[in-house]
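J.: can't give you the sequence, but here's the structure:
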């Protein structure tokens, strides 16, 4: 959408390399996102528009899009399953961006295996005492509200924990392959006490909360991957119409045209899959989960191929740290891993197909 593209071209793209180099999104950019009302986009009820926003932010900076992703996952979970008290307290702050959300699921040994999570939440003085060690929390360095998954007597459960609660410890993570400015951190909770109204859903509903939140996250990543592919296409067409090789511009070489063709076709196909997933969410279609998996699988693998071709066509300069296509390549690889790896999406898609749906 024109509004989102204008925002990205004004605020994000001119500064994205600086963000990547510094390893953080500066406060003034976060404030610009707040002023535009984008932190609360997932709460507006228009998922196709939400997807368009995340595509454009992904075109500009995958790190900023990653912050929007996890924030949206937390906002969605609080809105759908949070207690009345939690909703009243946190939703206005999340929607405005006064508080940013962090999604604390992954653990060192468990990885993507929710059944192997070992964090605990035991009853304590009318609430809970949580002990957990969470890895790779996007935005964990600045998140003011943590959605933490831990085991109770009734099974895996979800809790909202203020980022400044006693017992919350953060260890910043730097020097990662991609999304270097997403301000990741390891989060440790040591005897962290929260009230009963911090429980999201009922005890034992953790898997349902994870599934719902991850659906939002995967949709955002899919749309952001479309943005990466679009950015690669724009970079390649600009470069290939200017770079002379063998007496003619690169764009006149047939093998180069083939690479550009595949990029141009696949970005449109990926975008349509994302629109399909968004429309299914807007309709309340239960098939939206698999539609999101398909979109995330195709869009992320497309982004990786497009980024590889973009580096190839730029040659040595495309391999240099600080060049946009180098960043696209690093960020695209991350898209194939976060919110469920390519292999997890393949398993889910194949199982759905084998059920005859």
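T.: Good, I have the coordinates. These figures come from a predicted structure and were not determined experimentally.

J.: Please count neighbours and contacts with C-alpha atoms only from this point.
T.: OK.

J.: Setting the sequence-adjacent residues aside, check what's closest to residue 239.
T.: Once flanking residues are discounted, residue 239 sits nearest to residue 314: 7.2 Å by Cα to Cα, 6 or more residues apart in numbering.

J.: Okay, that neighbour and residue 227: tell me how far apart.
T.: Noted for residue 314: a distance of 19 Å to residue 227, by Cα to Cα, to the nearest Å.

J.: which one of those two has more residues nearby?
T.: For the pair residue 314 and residue 227, the greater number of neighbours falls to residue 227 (30 against 18), based on other Cα atoms under 10 Å.

J.: Excluding residues flanking it in the chain, which one is nearest that one?
T.: Residue 227 sits nearest to residue 59 (Cα to Cα, 6+ apart), 3.9 Å away.

J.: Which other helices and strands does the helix or strand containing that neighbour contact?
T.: Assigned by DSSP states H and E, residue 59 falls within helix 47-60. Packing partners of helix 47-60 (3 or more Cα pairs under 8 Å, 6 or more residues apart in numbering; DSSP states H and E): helix 2-7, helix 62-81, helix 206-240, helix 254-283.

J.: related to what we said a few turns ago, you'd agree the residue nearest to residue 239 is up against residue 238?
T.: No. Counting by Cα atoms under 8 Å, residue 314 does not reach residue 238; the two are 10.5 Å apart.

J.: need the contact list for the residue nearest to residue 227.
T.: 224, 226, 227, 228, 229, 230, 231 (Cα atoms under 8 Å, 6 or more residues apart in numbering).

J.: In terms of distance to residue 5, which of those residues ranks first?
T.: Distances from residue 5 to these, taken as Cα to Cα, are shortest for residue 227 (10.6 Å).

J.: Below is structure B, check it against A:
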């Protein structure tokens, strides 16, 4: 297929999914399109999906190199597989003059999946992915759907997640070319297909069916910020402010309930620190961000999504499933997420 057409498809998908903050927040989520039998375009780490254009916001990788690494990796050796996989991914990037970008940290599973891959942090999918009842409910909600449904118990993002998804794909028959729908516990949703129209429509349908099942009606709240100083923004999102003022909220709330990696990256690491970028005043119901607009918006969207998922899990009578201490520590020390945050700082608008 012509490279230009495939890049146009990538931009179209990124814009369609990236404009919905109930699907992706800040720089979270990623999308890829395979250009041919060797090369793949994927959102660059640190960029928002809605920032992807035909000349920016993505990298082209030799996905056959990455795929080959995962097919031949020897897990019996004692080595830093995460570091090795990142090096393989970086060496697979086609360089462009004046641009040094990293592929998404999830480039591994994008390489082994179908031609079109959508990975979102949909709040509706995460109602299921962050509750103990989620897996069983998925079997009920999607029982009549014509796609391969896979549930992945929580596993560290990056290398370990790709290996787990590869194992699950081995269980599918070679003749089975149906769209793949993968729920990742305490993480999000993947939809993968060899057909552009199908990957988009199945992602929409999965979210629609969850909303119908739980009778979720009405529009998802908008994230609203007001500038109150130089690199200082105040939340004007009613959903957030009402939650912060509620009796159930305490300042250590986010440490008590770690739901998924982006919460730890955007909220916890900016709140529980010596120089916090988030100022919370529960008495006044006030949230202020000491950050540039890009950072403040990413935090606001992530905070809104997190509180929305928590609220829905509670109101629907589900049992919240949180990340373990080891899992949260891994994310806090993950070099890839530190890179993503540093890049966000530089992308002030």
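T.: Happy to help now that I have it. For clarity, every value in this text was computed on a predicted model and none was experimentally measured.

J.: now what about the TM-score between them?
T.: Once superposed, chain against chain, the TM-score is 0.28 (TM-score structural alignment, normalised by the length of the second structure); 163 aligned residues with a Cα RMSD of 6.6 Å.

J.: picking up where we left off before, would TSV of the contacts of residue 59 of the first structure with distance to residue 295 of the first structure be doable?
T.: Putting the contacts of residue 59 of the first structure into TSV (distance: Cα to Cα, whole Å) gives the following:
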residue	distance to residue 295 of the first structure
224	11
226	10
227	13
228	14
229	14
230	15
231	18
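
J.: From those residues, list just the buried residues.
T.: Neighbour-count burial (16 or more other Cα atoms under 10 Å) applied to these gives 224, 226, 227, 228, 229, 230, 231.

J.: Who's the closest spatial neighbour of the last one, skipping the chain neighbours?
T.: If the residues on either side of it in the chain are set aside, residue 231 of the first structure comes closest to residue 59, at 5.3 Å by Cα to Cα, 6+ apart.

J.: those strands in the stretch 101-250 of the second structure, which residues are they?
T.: 116-120, 148-152, 180-184, 188-193, 225-229, 232-235 (DSSP state E, counting those that start in this stretch).

J.: Mean neighbour count for those strands - can I get that in JSON lines?
T.: Shown next, in JSON lines, are the strands of the stretch 101-250 of the second structure (neighbours: other Cα atoms under 10 Å):
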{"stretch": "strand 116-120", "mean neighbour count": "25"}
{"stretch": "strand 148-152", "mean neighbour count": "18"}
{"stretch": "strand 180-184", "mean neighbour count": "23"}
{"stretch": "strand 188-193", "mean neighbour count": "26"}
{"stretch": "strand 225-229", "mean neighbour count": "13"}
{"stretch": "strand 232-235", "mean neighbour count": "20"}
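
J.: how about the ones you listed in JSON lines, adding distance to residue 203 of the second structure?
T.: Shown next, in JSON lines, are the strands of the stretch 101-250 of the second structure (distance: least, Cα to Cα, whole Å):
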{"stretch": "strand 116-120", "distance to residue 203 of the second structure": "8"}
{"stretch": "strand 148-152", "distance to residue 203 of the second structure": "12"}
{"stretch": "strand 180-184", "distance to residue 203 of the second structure": "8"}
{"stretch": "strand 188-193", "distance to residue 203 of the second structure": "6"}
{"stretch": "strand 225-229", "distance to residue 203 of the second structure": "29"}
{"stretch": "strand 232-235", "distance to residue 203 of the second structure": "30"}
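
J.: nearest to residue 170 of the second structure, of those?
T.: Nearest of the strands of the stretch 101-250 of the second structure (Cα to Cα): strand 148-152, 11.8 Å.

J.: for that closest one, packing partners?
T.: helix 159-170, strand 180-184.

J.: Mind giving me the packing neighbours of the shortest one?
T.: Helices and strands touching strand 180-184 of the second structure, as assessed by 3+ Cα pairs under 8 Å, 6+ apart, comprise helix 123-129, strand 148-152, strand 188-193.

J.: between these, which gets nearest to residue 15 of the second structure?
T.: strand 188-193 (16.2 Å).

J.: ok, residue 228 of the second structure - contacts?
T.: By Cα under 8 Å, 6+ apart, residue 228 of the second structure lies in contact with residue 234.

J.: so what's residue 308 of the second structure closest to, chain neighbours aside?
T.: Counting by Cα to Cα, 6+ apart, the residue nearest residue 308 of the second structure is residue 123, at 7.3 Å.

J.: swap in residue 5 of the first structure?
T.: residue 56 (5.8 Å).

J.: Count the neighbours of the one you found for me.
T.: Using other Cα under 10 Å, residue 56 of the first structure has 30 other residues around it.

J.: before we move on, what about the one 10 residues further on?
T.: Residue 66 of the first structure is surrounded by 26 other residues when neighbours are defined as other Cα under 10 Å.

J.: quick one: it and residue 20 of the first structure, what's the gap?
T.: 13 Å.

J.: Next: residue 149 of the first structure.
T.: To residue 20 of the first structure, residue 149 of the first structure is 30 Å away according to Cα to Cα.
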